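Participant: build the 3D model from these lines:
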Amino acid sequence: MSSNDPLAALSEAGVSIWLDDLSRERMDSGNLDTLIRDRHLVGVTTNPTIFAAALAKGTAYDEQVAELAARGASVETAVHEITTADVRRACDVFRPTWEATDRVDGRVSLEVDPRLAHDSTATEAEATALWQAVDRPNLFIKIPATVEGVPAITRTLANGISVNVTLIFSVDRYREVMDAFLEGLEQAKANGHDLRSITSVASFFVSRVDSEVDKRLDALGTPAAEALRGKAAIANARLAFAAYEEVFSSERWQALAEAGARPQRPLWASTGVKDPAYSDTRYVDELVTSGVVNTMPEKTLLAAADHATVAGDTVRGTGSASQEVFDALTREGVDIDDVYVVLENEGVTKFEKSWEELLETVAAQLTKAKDSTR
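Facilitator: Here you go, the predicted model:
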């Protein structure tokens, strides 16, 4: 392993390194190319929060906003054209990576409008519209793993569209997502699609689990509760991986693999550390195994580049120990099912709020552009 280059060691261990951020400024400045060249970056994820932050600062979008304002584009149309333009360009930047990795990596994710998270039919329709608008084979359409999102995942895959399933918190929901993936590929095959061209990742959120569980442990205030702080998130992800190994060694999966299908890789999301008491690379160091993705905010990526510890596989074979953590949490009175409900609801609400902020930002910029021409 490349001990003097932790990200190289991480890549050599089989972890695909993605950045959880995208902006036009990052592409204009060449920063994205630099991260690909020097930081072993092989993909990018986006979400409404990321776009809202990108649009709110700098002048990189001024020219396009002025053009949109001149032709009287609505706010919704402007947001659609701005975000799809950025993602299309990023897909082109990553096209060589996509080709070099036999279409596994080099992926860029674009999320459906989060306000549709509880509308399966509308989610499917928007997924198709975004896929057609970007028109790049290395695109992922992000669909949240809500109850209503799961059937939309199946139907979107059945239409030959690659999907990044987001906002997964529980292993039970993750199993539903994997089943939706298998069913989607089975339908895609029946529909005549080439399974080799359809790929997917399942974004399992990590740090938010610790944030919510630790808050509940702190409220209990017992020594046993204190001893469990910071253990839930990693155990949860490791149990998810054990479920992944089970599903993707089944006869059902083998039949799809023989038809050219690729497995739906686990993706560790929300890997930025929120508690300063923990190492800033803990959700990198403790989740190393081959065949997964770790998508990091830039702060975490740079910390990992500086001092991540990559000491072999830290995931496989940890299922029993991880289950013991959850058994202990239950004994202490932590309602894990409620934790997952709270986190999913908060996740959807946060993305909806960011989407509204994005709309407000674009509306203000359109108004400013119109006023400047009067």
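Participant: only C-alpha atoms for contact and neighbour calcs from this point on.
Facilitator: Noted.
Participant: distance from the longest helix anywhere in the chain to the middle of the chain?
Facilitator: Determined from DSSP state H, the single longest helix within the chain is helix 336-372. In terms of Cα atoms, centre = their mean, to the nearest Å, the centre of helix 336-372 is set 17 Å apart from its chain centre.
Participant: in it, which residues are buried?
Facilitator: For helix 336-372, the neighbour count (16 or more other Cα atoms under 10 Å) marks 336, 339-340, 343-344, 347-348, 351-359, 361-363, 365-366, 369-370 as buried.
Participant: same thing with stretch 276-295?
Facilitator: For stretch 276-295, using 16+ other Cα under 10 Å, the buried residues are 280-290, 292-295.
Participant: can you map out the strands along the stretch 51-200 of the chain?
Facilitator: 107-111, 139-144, 163-168, 200-205 (DSSP state E, counting those that start in this stretch).
Participant: and the angle from the last one to strand 163-168?
Facilitator: Interaxial angle, strand 200-205 versus strand 163-168 (axes from the mean of the first three to the mean of the last three Cα atoms, to 10 degrees): 20 degrees.
Participant: before we move on, what about the first one?
Facilitator: Between strand 107-111 and strand 163-168, the angle comes out at 60 degrees (the same axes, to 10 degrees).
Participant: hmm, who's touching strand 107-111?
Facilitator: Residues outside strand 107-111 that contact it (Cα atoms under 8 Å, 6 or more residues apart in numbering): 42-48, 84, 87, 90-91, 94, 98, 130, 138-143, 164.
Participant: here's the other one to compare against:
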Amino acid sequence: MSEALKKLSGEGVSIWLDDISRERLRTGNLERLVEDKEVVGVTSNPTIFAKALSKGDAYDGQVRDLAVRGVDVEEAVRAITTYDIRWGADVLRGVYDRTGGLDGRVSIEVDPRLAHDTEKTTAEAKALWWMVDRPNVYIKIPATEAGLPSITAAIAEGISVNVTLIFSLERYGKVIDAYFEGLEQARAAGRDLTRISSVASFFVSRVDTEIDKRLDKAGSDAAKALRSKAGVANARLAYKLYEEKFASDRWQALKDAGARPQRPLWASTGVKDPNLPDTLYVDQLVAPGTVNTMPEATLDAEADHGNPTGDTVTPNYADAQAHMDALKDAGVDYDDVVRVLEEEGVEKFEQSWKELLDTVDGELKSKAGA
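Facilitator: As a prediction, this is how the structure comes out:
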């Protein structure tokens, strides 16, 4: 067992793997990561599934059966992805039980093409919740303006939600409010709030990628000195907002009724710039009650040479705010940055979903003719 990973867990950070595949499941790799590397949760997204489907033969048997049945591509994709999520949830059920439902969670995303359609996103969330039929699943709903009412509606129905694609502090505040509203509706309907859970996925490395591009374009030495620090600063200020929101009277009333806090989850934690330390977005974002979902390469790096040194978030609020202020003085338009990142995030997942559909369509046609 890695001492770095043990220490990270001891600091109150839940280590989740940002990856799932049929191959990982059938070889027992996920079980080994739970046993050896402190992994207590799994996230997925359309890009991860598209990659998994394009490699190896792990899905051949199921695809062949779907082809024989004449299932259309949309239904086939849902059958394939929910199969993996159910399997992953079963692998992690022991963690779920041991932690009282805190961890042991597996996330699956609504069709990203619905990101700007509230009614369809809500309907899709309900359908996925029913299809997976595991208490330890999270349904991923994007934090778009249209997604906010869907978050509330899903929580109100007793569906546990992983809110994804959060970039801005303002939007994060609205996500927390949407969670509160959903819990209040669930309470009014007589639902057991102890059975409802949520995380809020705040993206990190993509913030640096976009802001560093703008700083490089500015070209001054002062601008370049601000590179590669915004992602961490933004996330630290998100945790500050989390502490403030969950210290409110509104939250206390929900907590008294049995509600669980919506934990901040650090997503997009693999570094994009090879000049940066590969454990940057892990060691610099250690705070109690958080989740860090890591690509396997980042997990391995943290296990090998990570250096978590206690809480690296709450003592650094002032520095984080000073950095964001300096970016503004350097001409970086924060509101435009987060707008671009949200639009690109939705677009990238839509492209991956199309790639997934095309891959499965090709496989269905191939197997049907075999």
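Participant: just give the TM-score of the two.
Facilitator: Once superposed, chain against chain, the TM-score is 0.99 (TM-score structural alignment, normalised by the length of the second structure); 370 aligned residues with a Cα RMSD of 0.8 Å.
Participant: residue in the first structure paired with Arg227 of the second structure?
Facilitator: Matched to the first structure by TM-score structural alignment, Arg227 of the second structure sits across from Arg229.
Participant: can you get me a residue count around the residue lying closest to that match once chain neighbours are set aside?
Facilitator: Counting by Cα to Cα, 6 or more residues apart in numbering, Asp214 is the residue found nearest to Arg229 of the first structure once chain neighbours are left out, at 5.4 Å. Residues lying near Asp214 of the first structure (other Cα atoms under 10 Å) number 22.
Participant: check Leu265 of the second structure too.
Facilitator: With other Cα under 10 Å as criterion, Leu265 of the second structure counts 27.
Participant: swap in the one 4 residues further on?
Facilitator: The burial metric for Thr269 of the second structure, expressed as a neighbour count using other Cα under 10 Å, is 25.
Participant: from Thr312 of the second structure, how far off is it?
Facilitator: 15 Å (Cα to Cα, to the nearest Å).
Participant: now do Leu364 of the second structure
Facilitator: Taking Cα to Cα, one finds Leu364 of the second structure at 49 Å from Thr312 of the second structure.
Participant: His305 of the second structure now?
Facilitator: According to Cα to Cα, His305 of the second structure and Thr312 of the second structure sit 17 Å apart.
Participant: what of Ser248 of the second structure?
Facilitator: Going from Ser248 of the second structure to Thr312 of the second structure by Cα to Cα gives 24 Å.
Participant: tell me which of the two has more neighbours.
Facilitator: Using other Cα under 10 Å as the criterion, Ser248 of the second structure and Thr312 rank with Thr312 on top: 16 against 10.
Participant: the first structure: which residue goes with that one?
Facilitator: Checking TM-score structural alignment: Thr312 of the second structure goes with Thr314.
Participant: give the contact list for that match.
Facilitator: So Thr314 of the first structure contacts Asp285, Glu286, Leu287, Val288, Thr289 (Cα under 8 Å, 6+ apart).
Participant: now swap in Asn136 of the second structure and tell me
Facilitator: Applying Cα under 8 Å, 6+ apart to Asn136 of the second structure gives the contacts Ala89, Arg93, Tyr96, Gly101, Gly104, Arg105, Val106.
Participant: one more time with 7 Å, if that's ok
Facilitator: Ala89, Tyr96, Gly104, Arg105, Val106 (Cα atoms under 7 Å, 6 or more residues apart in numbering).
Participant: who wins for neighbours among these?
Facilitator: Most surrounded of those: other Cα under 10 Å gives Val106, at 32 neighbours.
Participant: what residue in the first structure is paired with that one?
Facilitator: In the first structure, Val106 of the second structure lands on Val108 (TM-score structural alignment).
Participant: just Gly88 of the second structure next, same as before
Facilitator: By TM-score structural alignment, Gly88 of the second structure lines up with Ala90.
Participant: how close does the closest residue to its match other than its chain neighbours get to Leu302 of the first structure?
Facilitator: Leaving out its chain neighbours, the residue that sits closest to Ala90 of the first structure by Cα to Cα, 6+ apart is Val108, at 6.8 Å. As judged by Cα to Cα, Val108 of the first structure and Leu302 of the first structure stand 20 Å apart.
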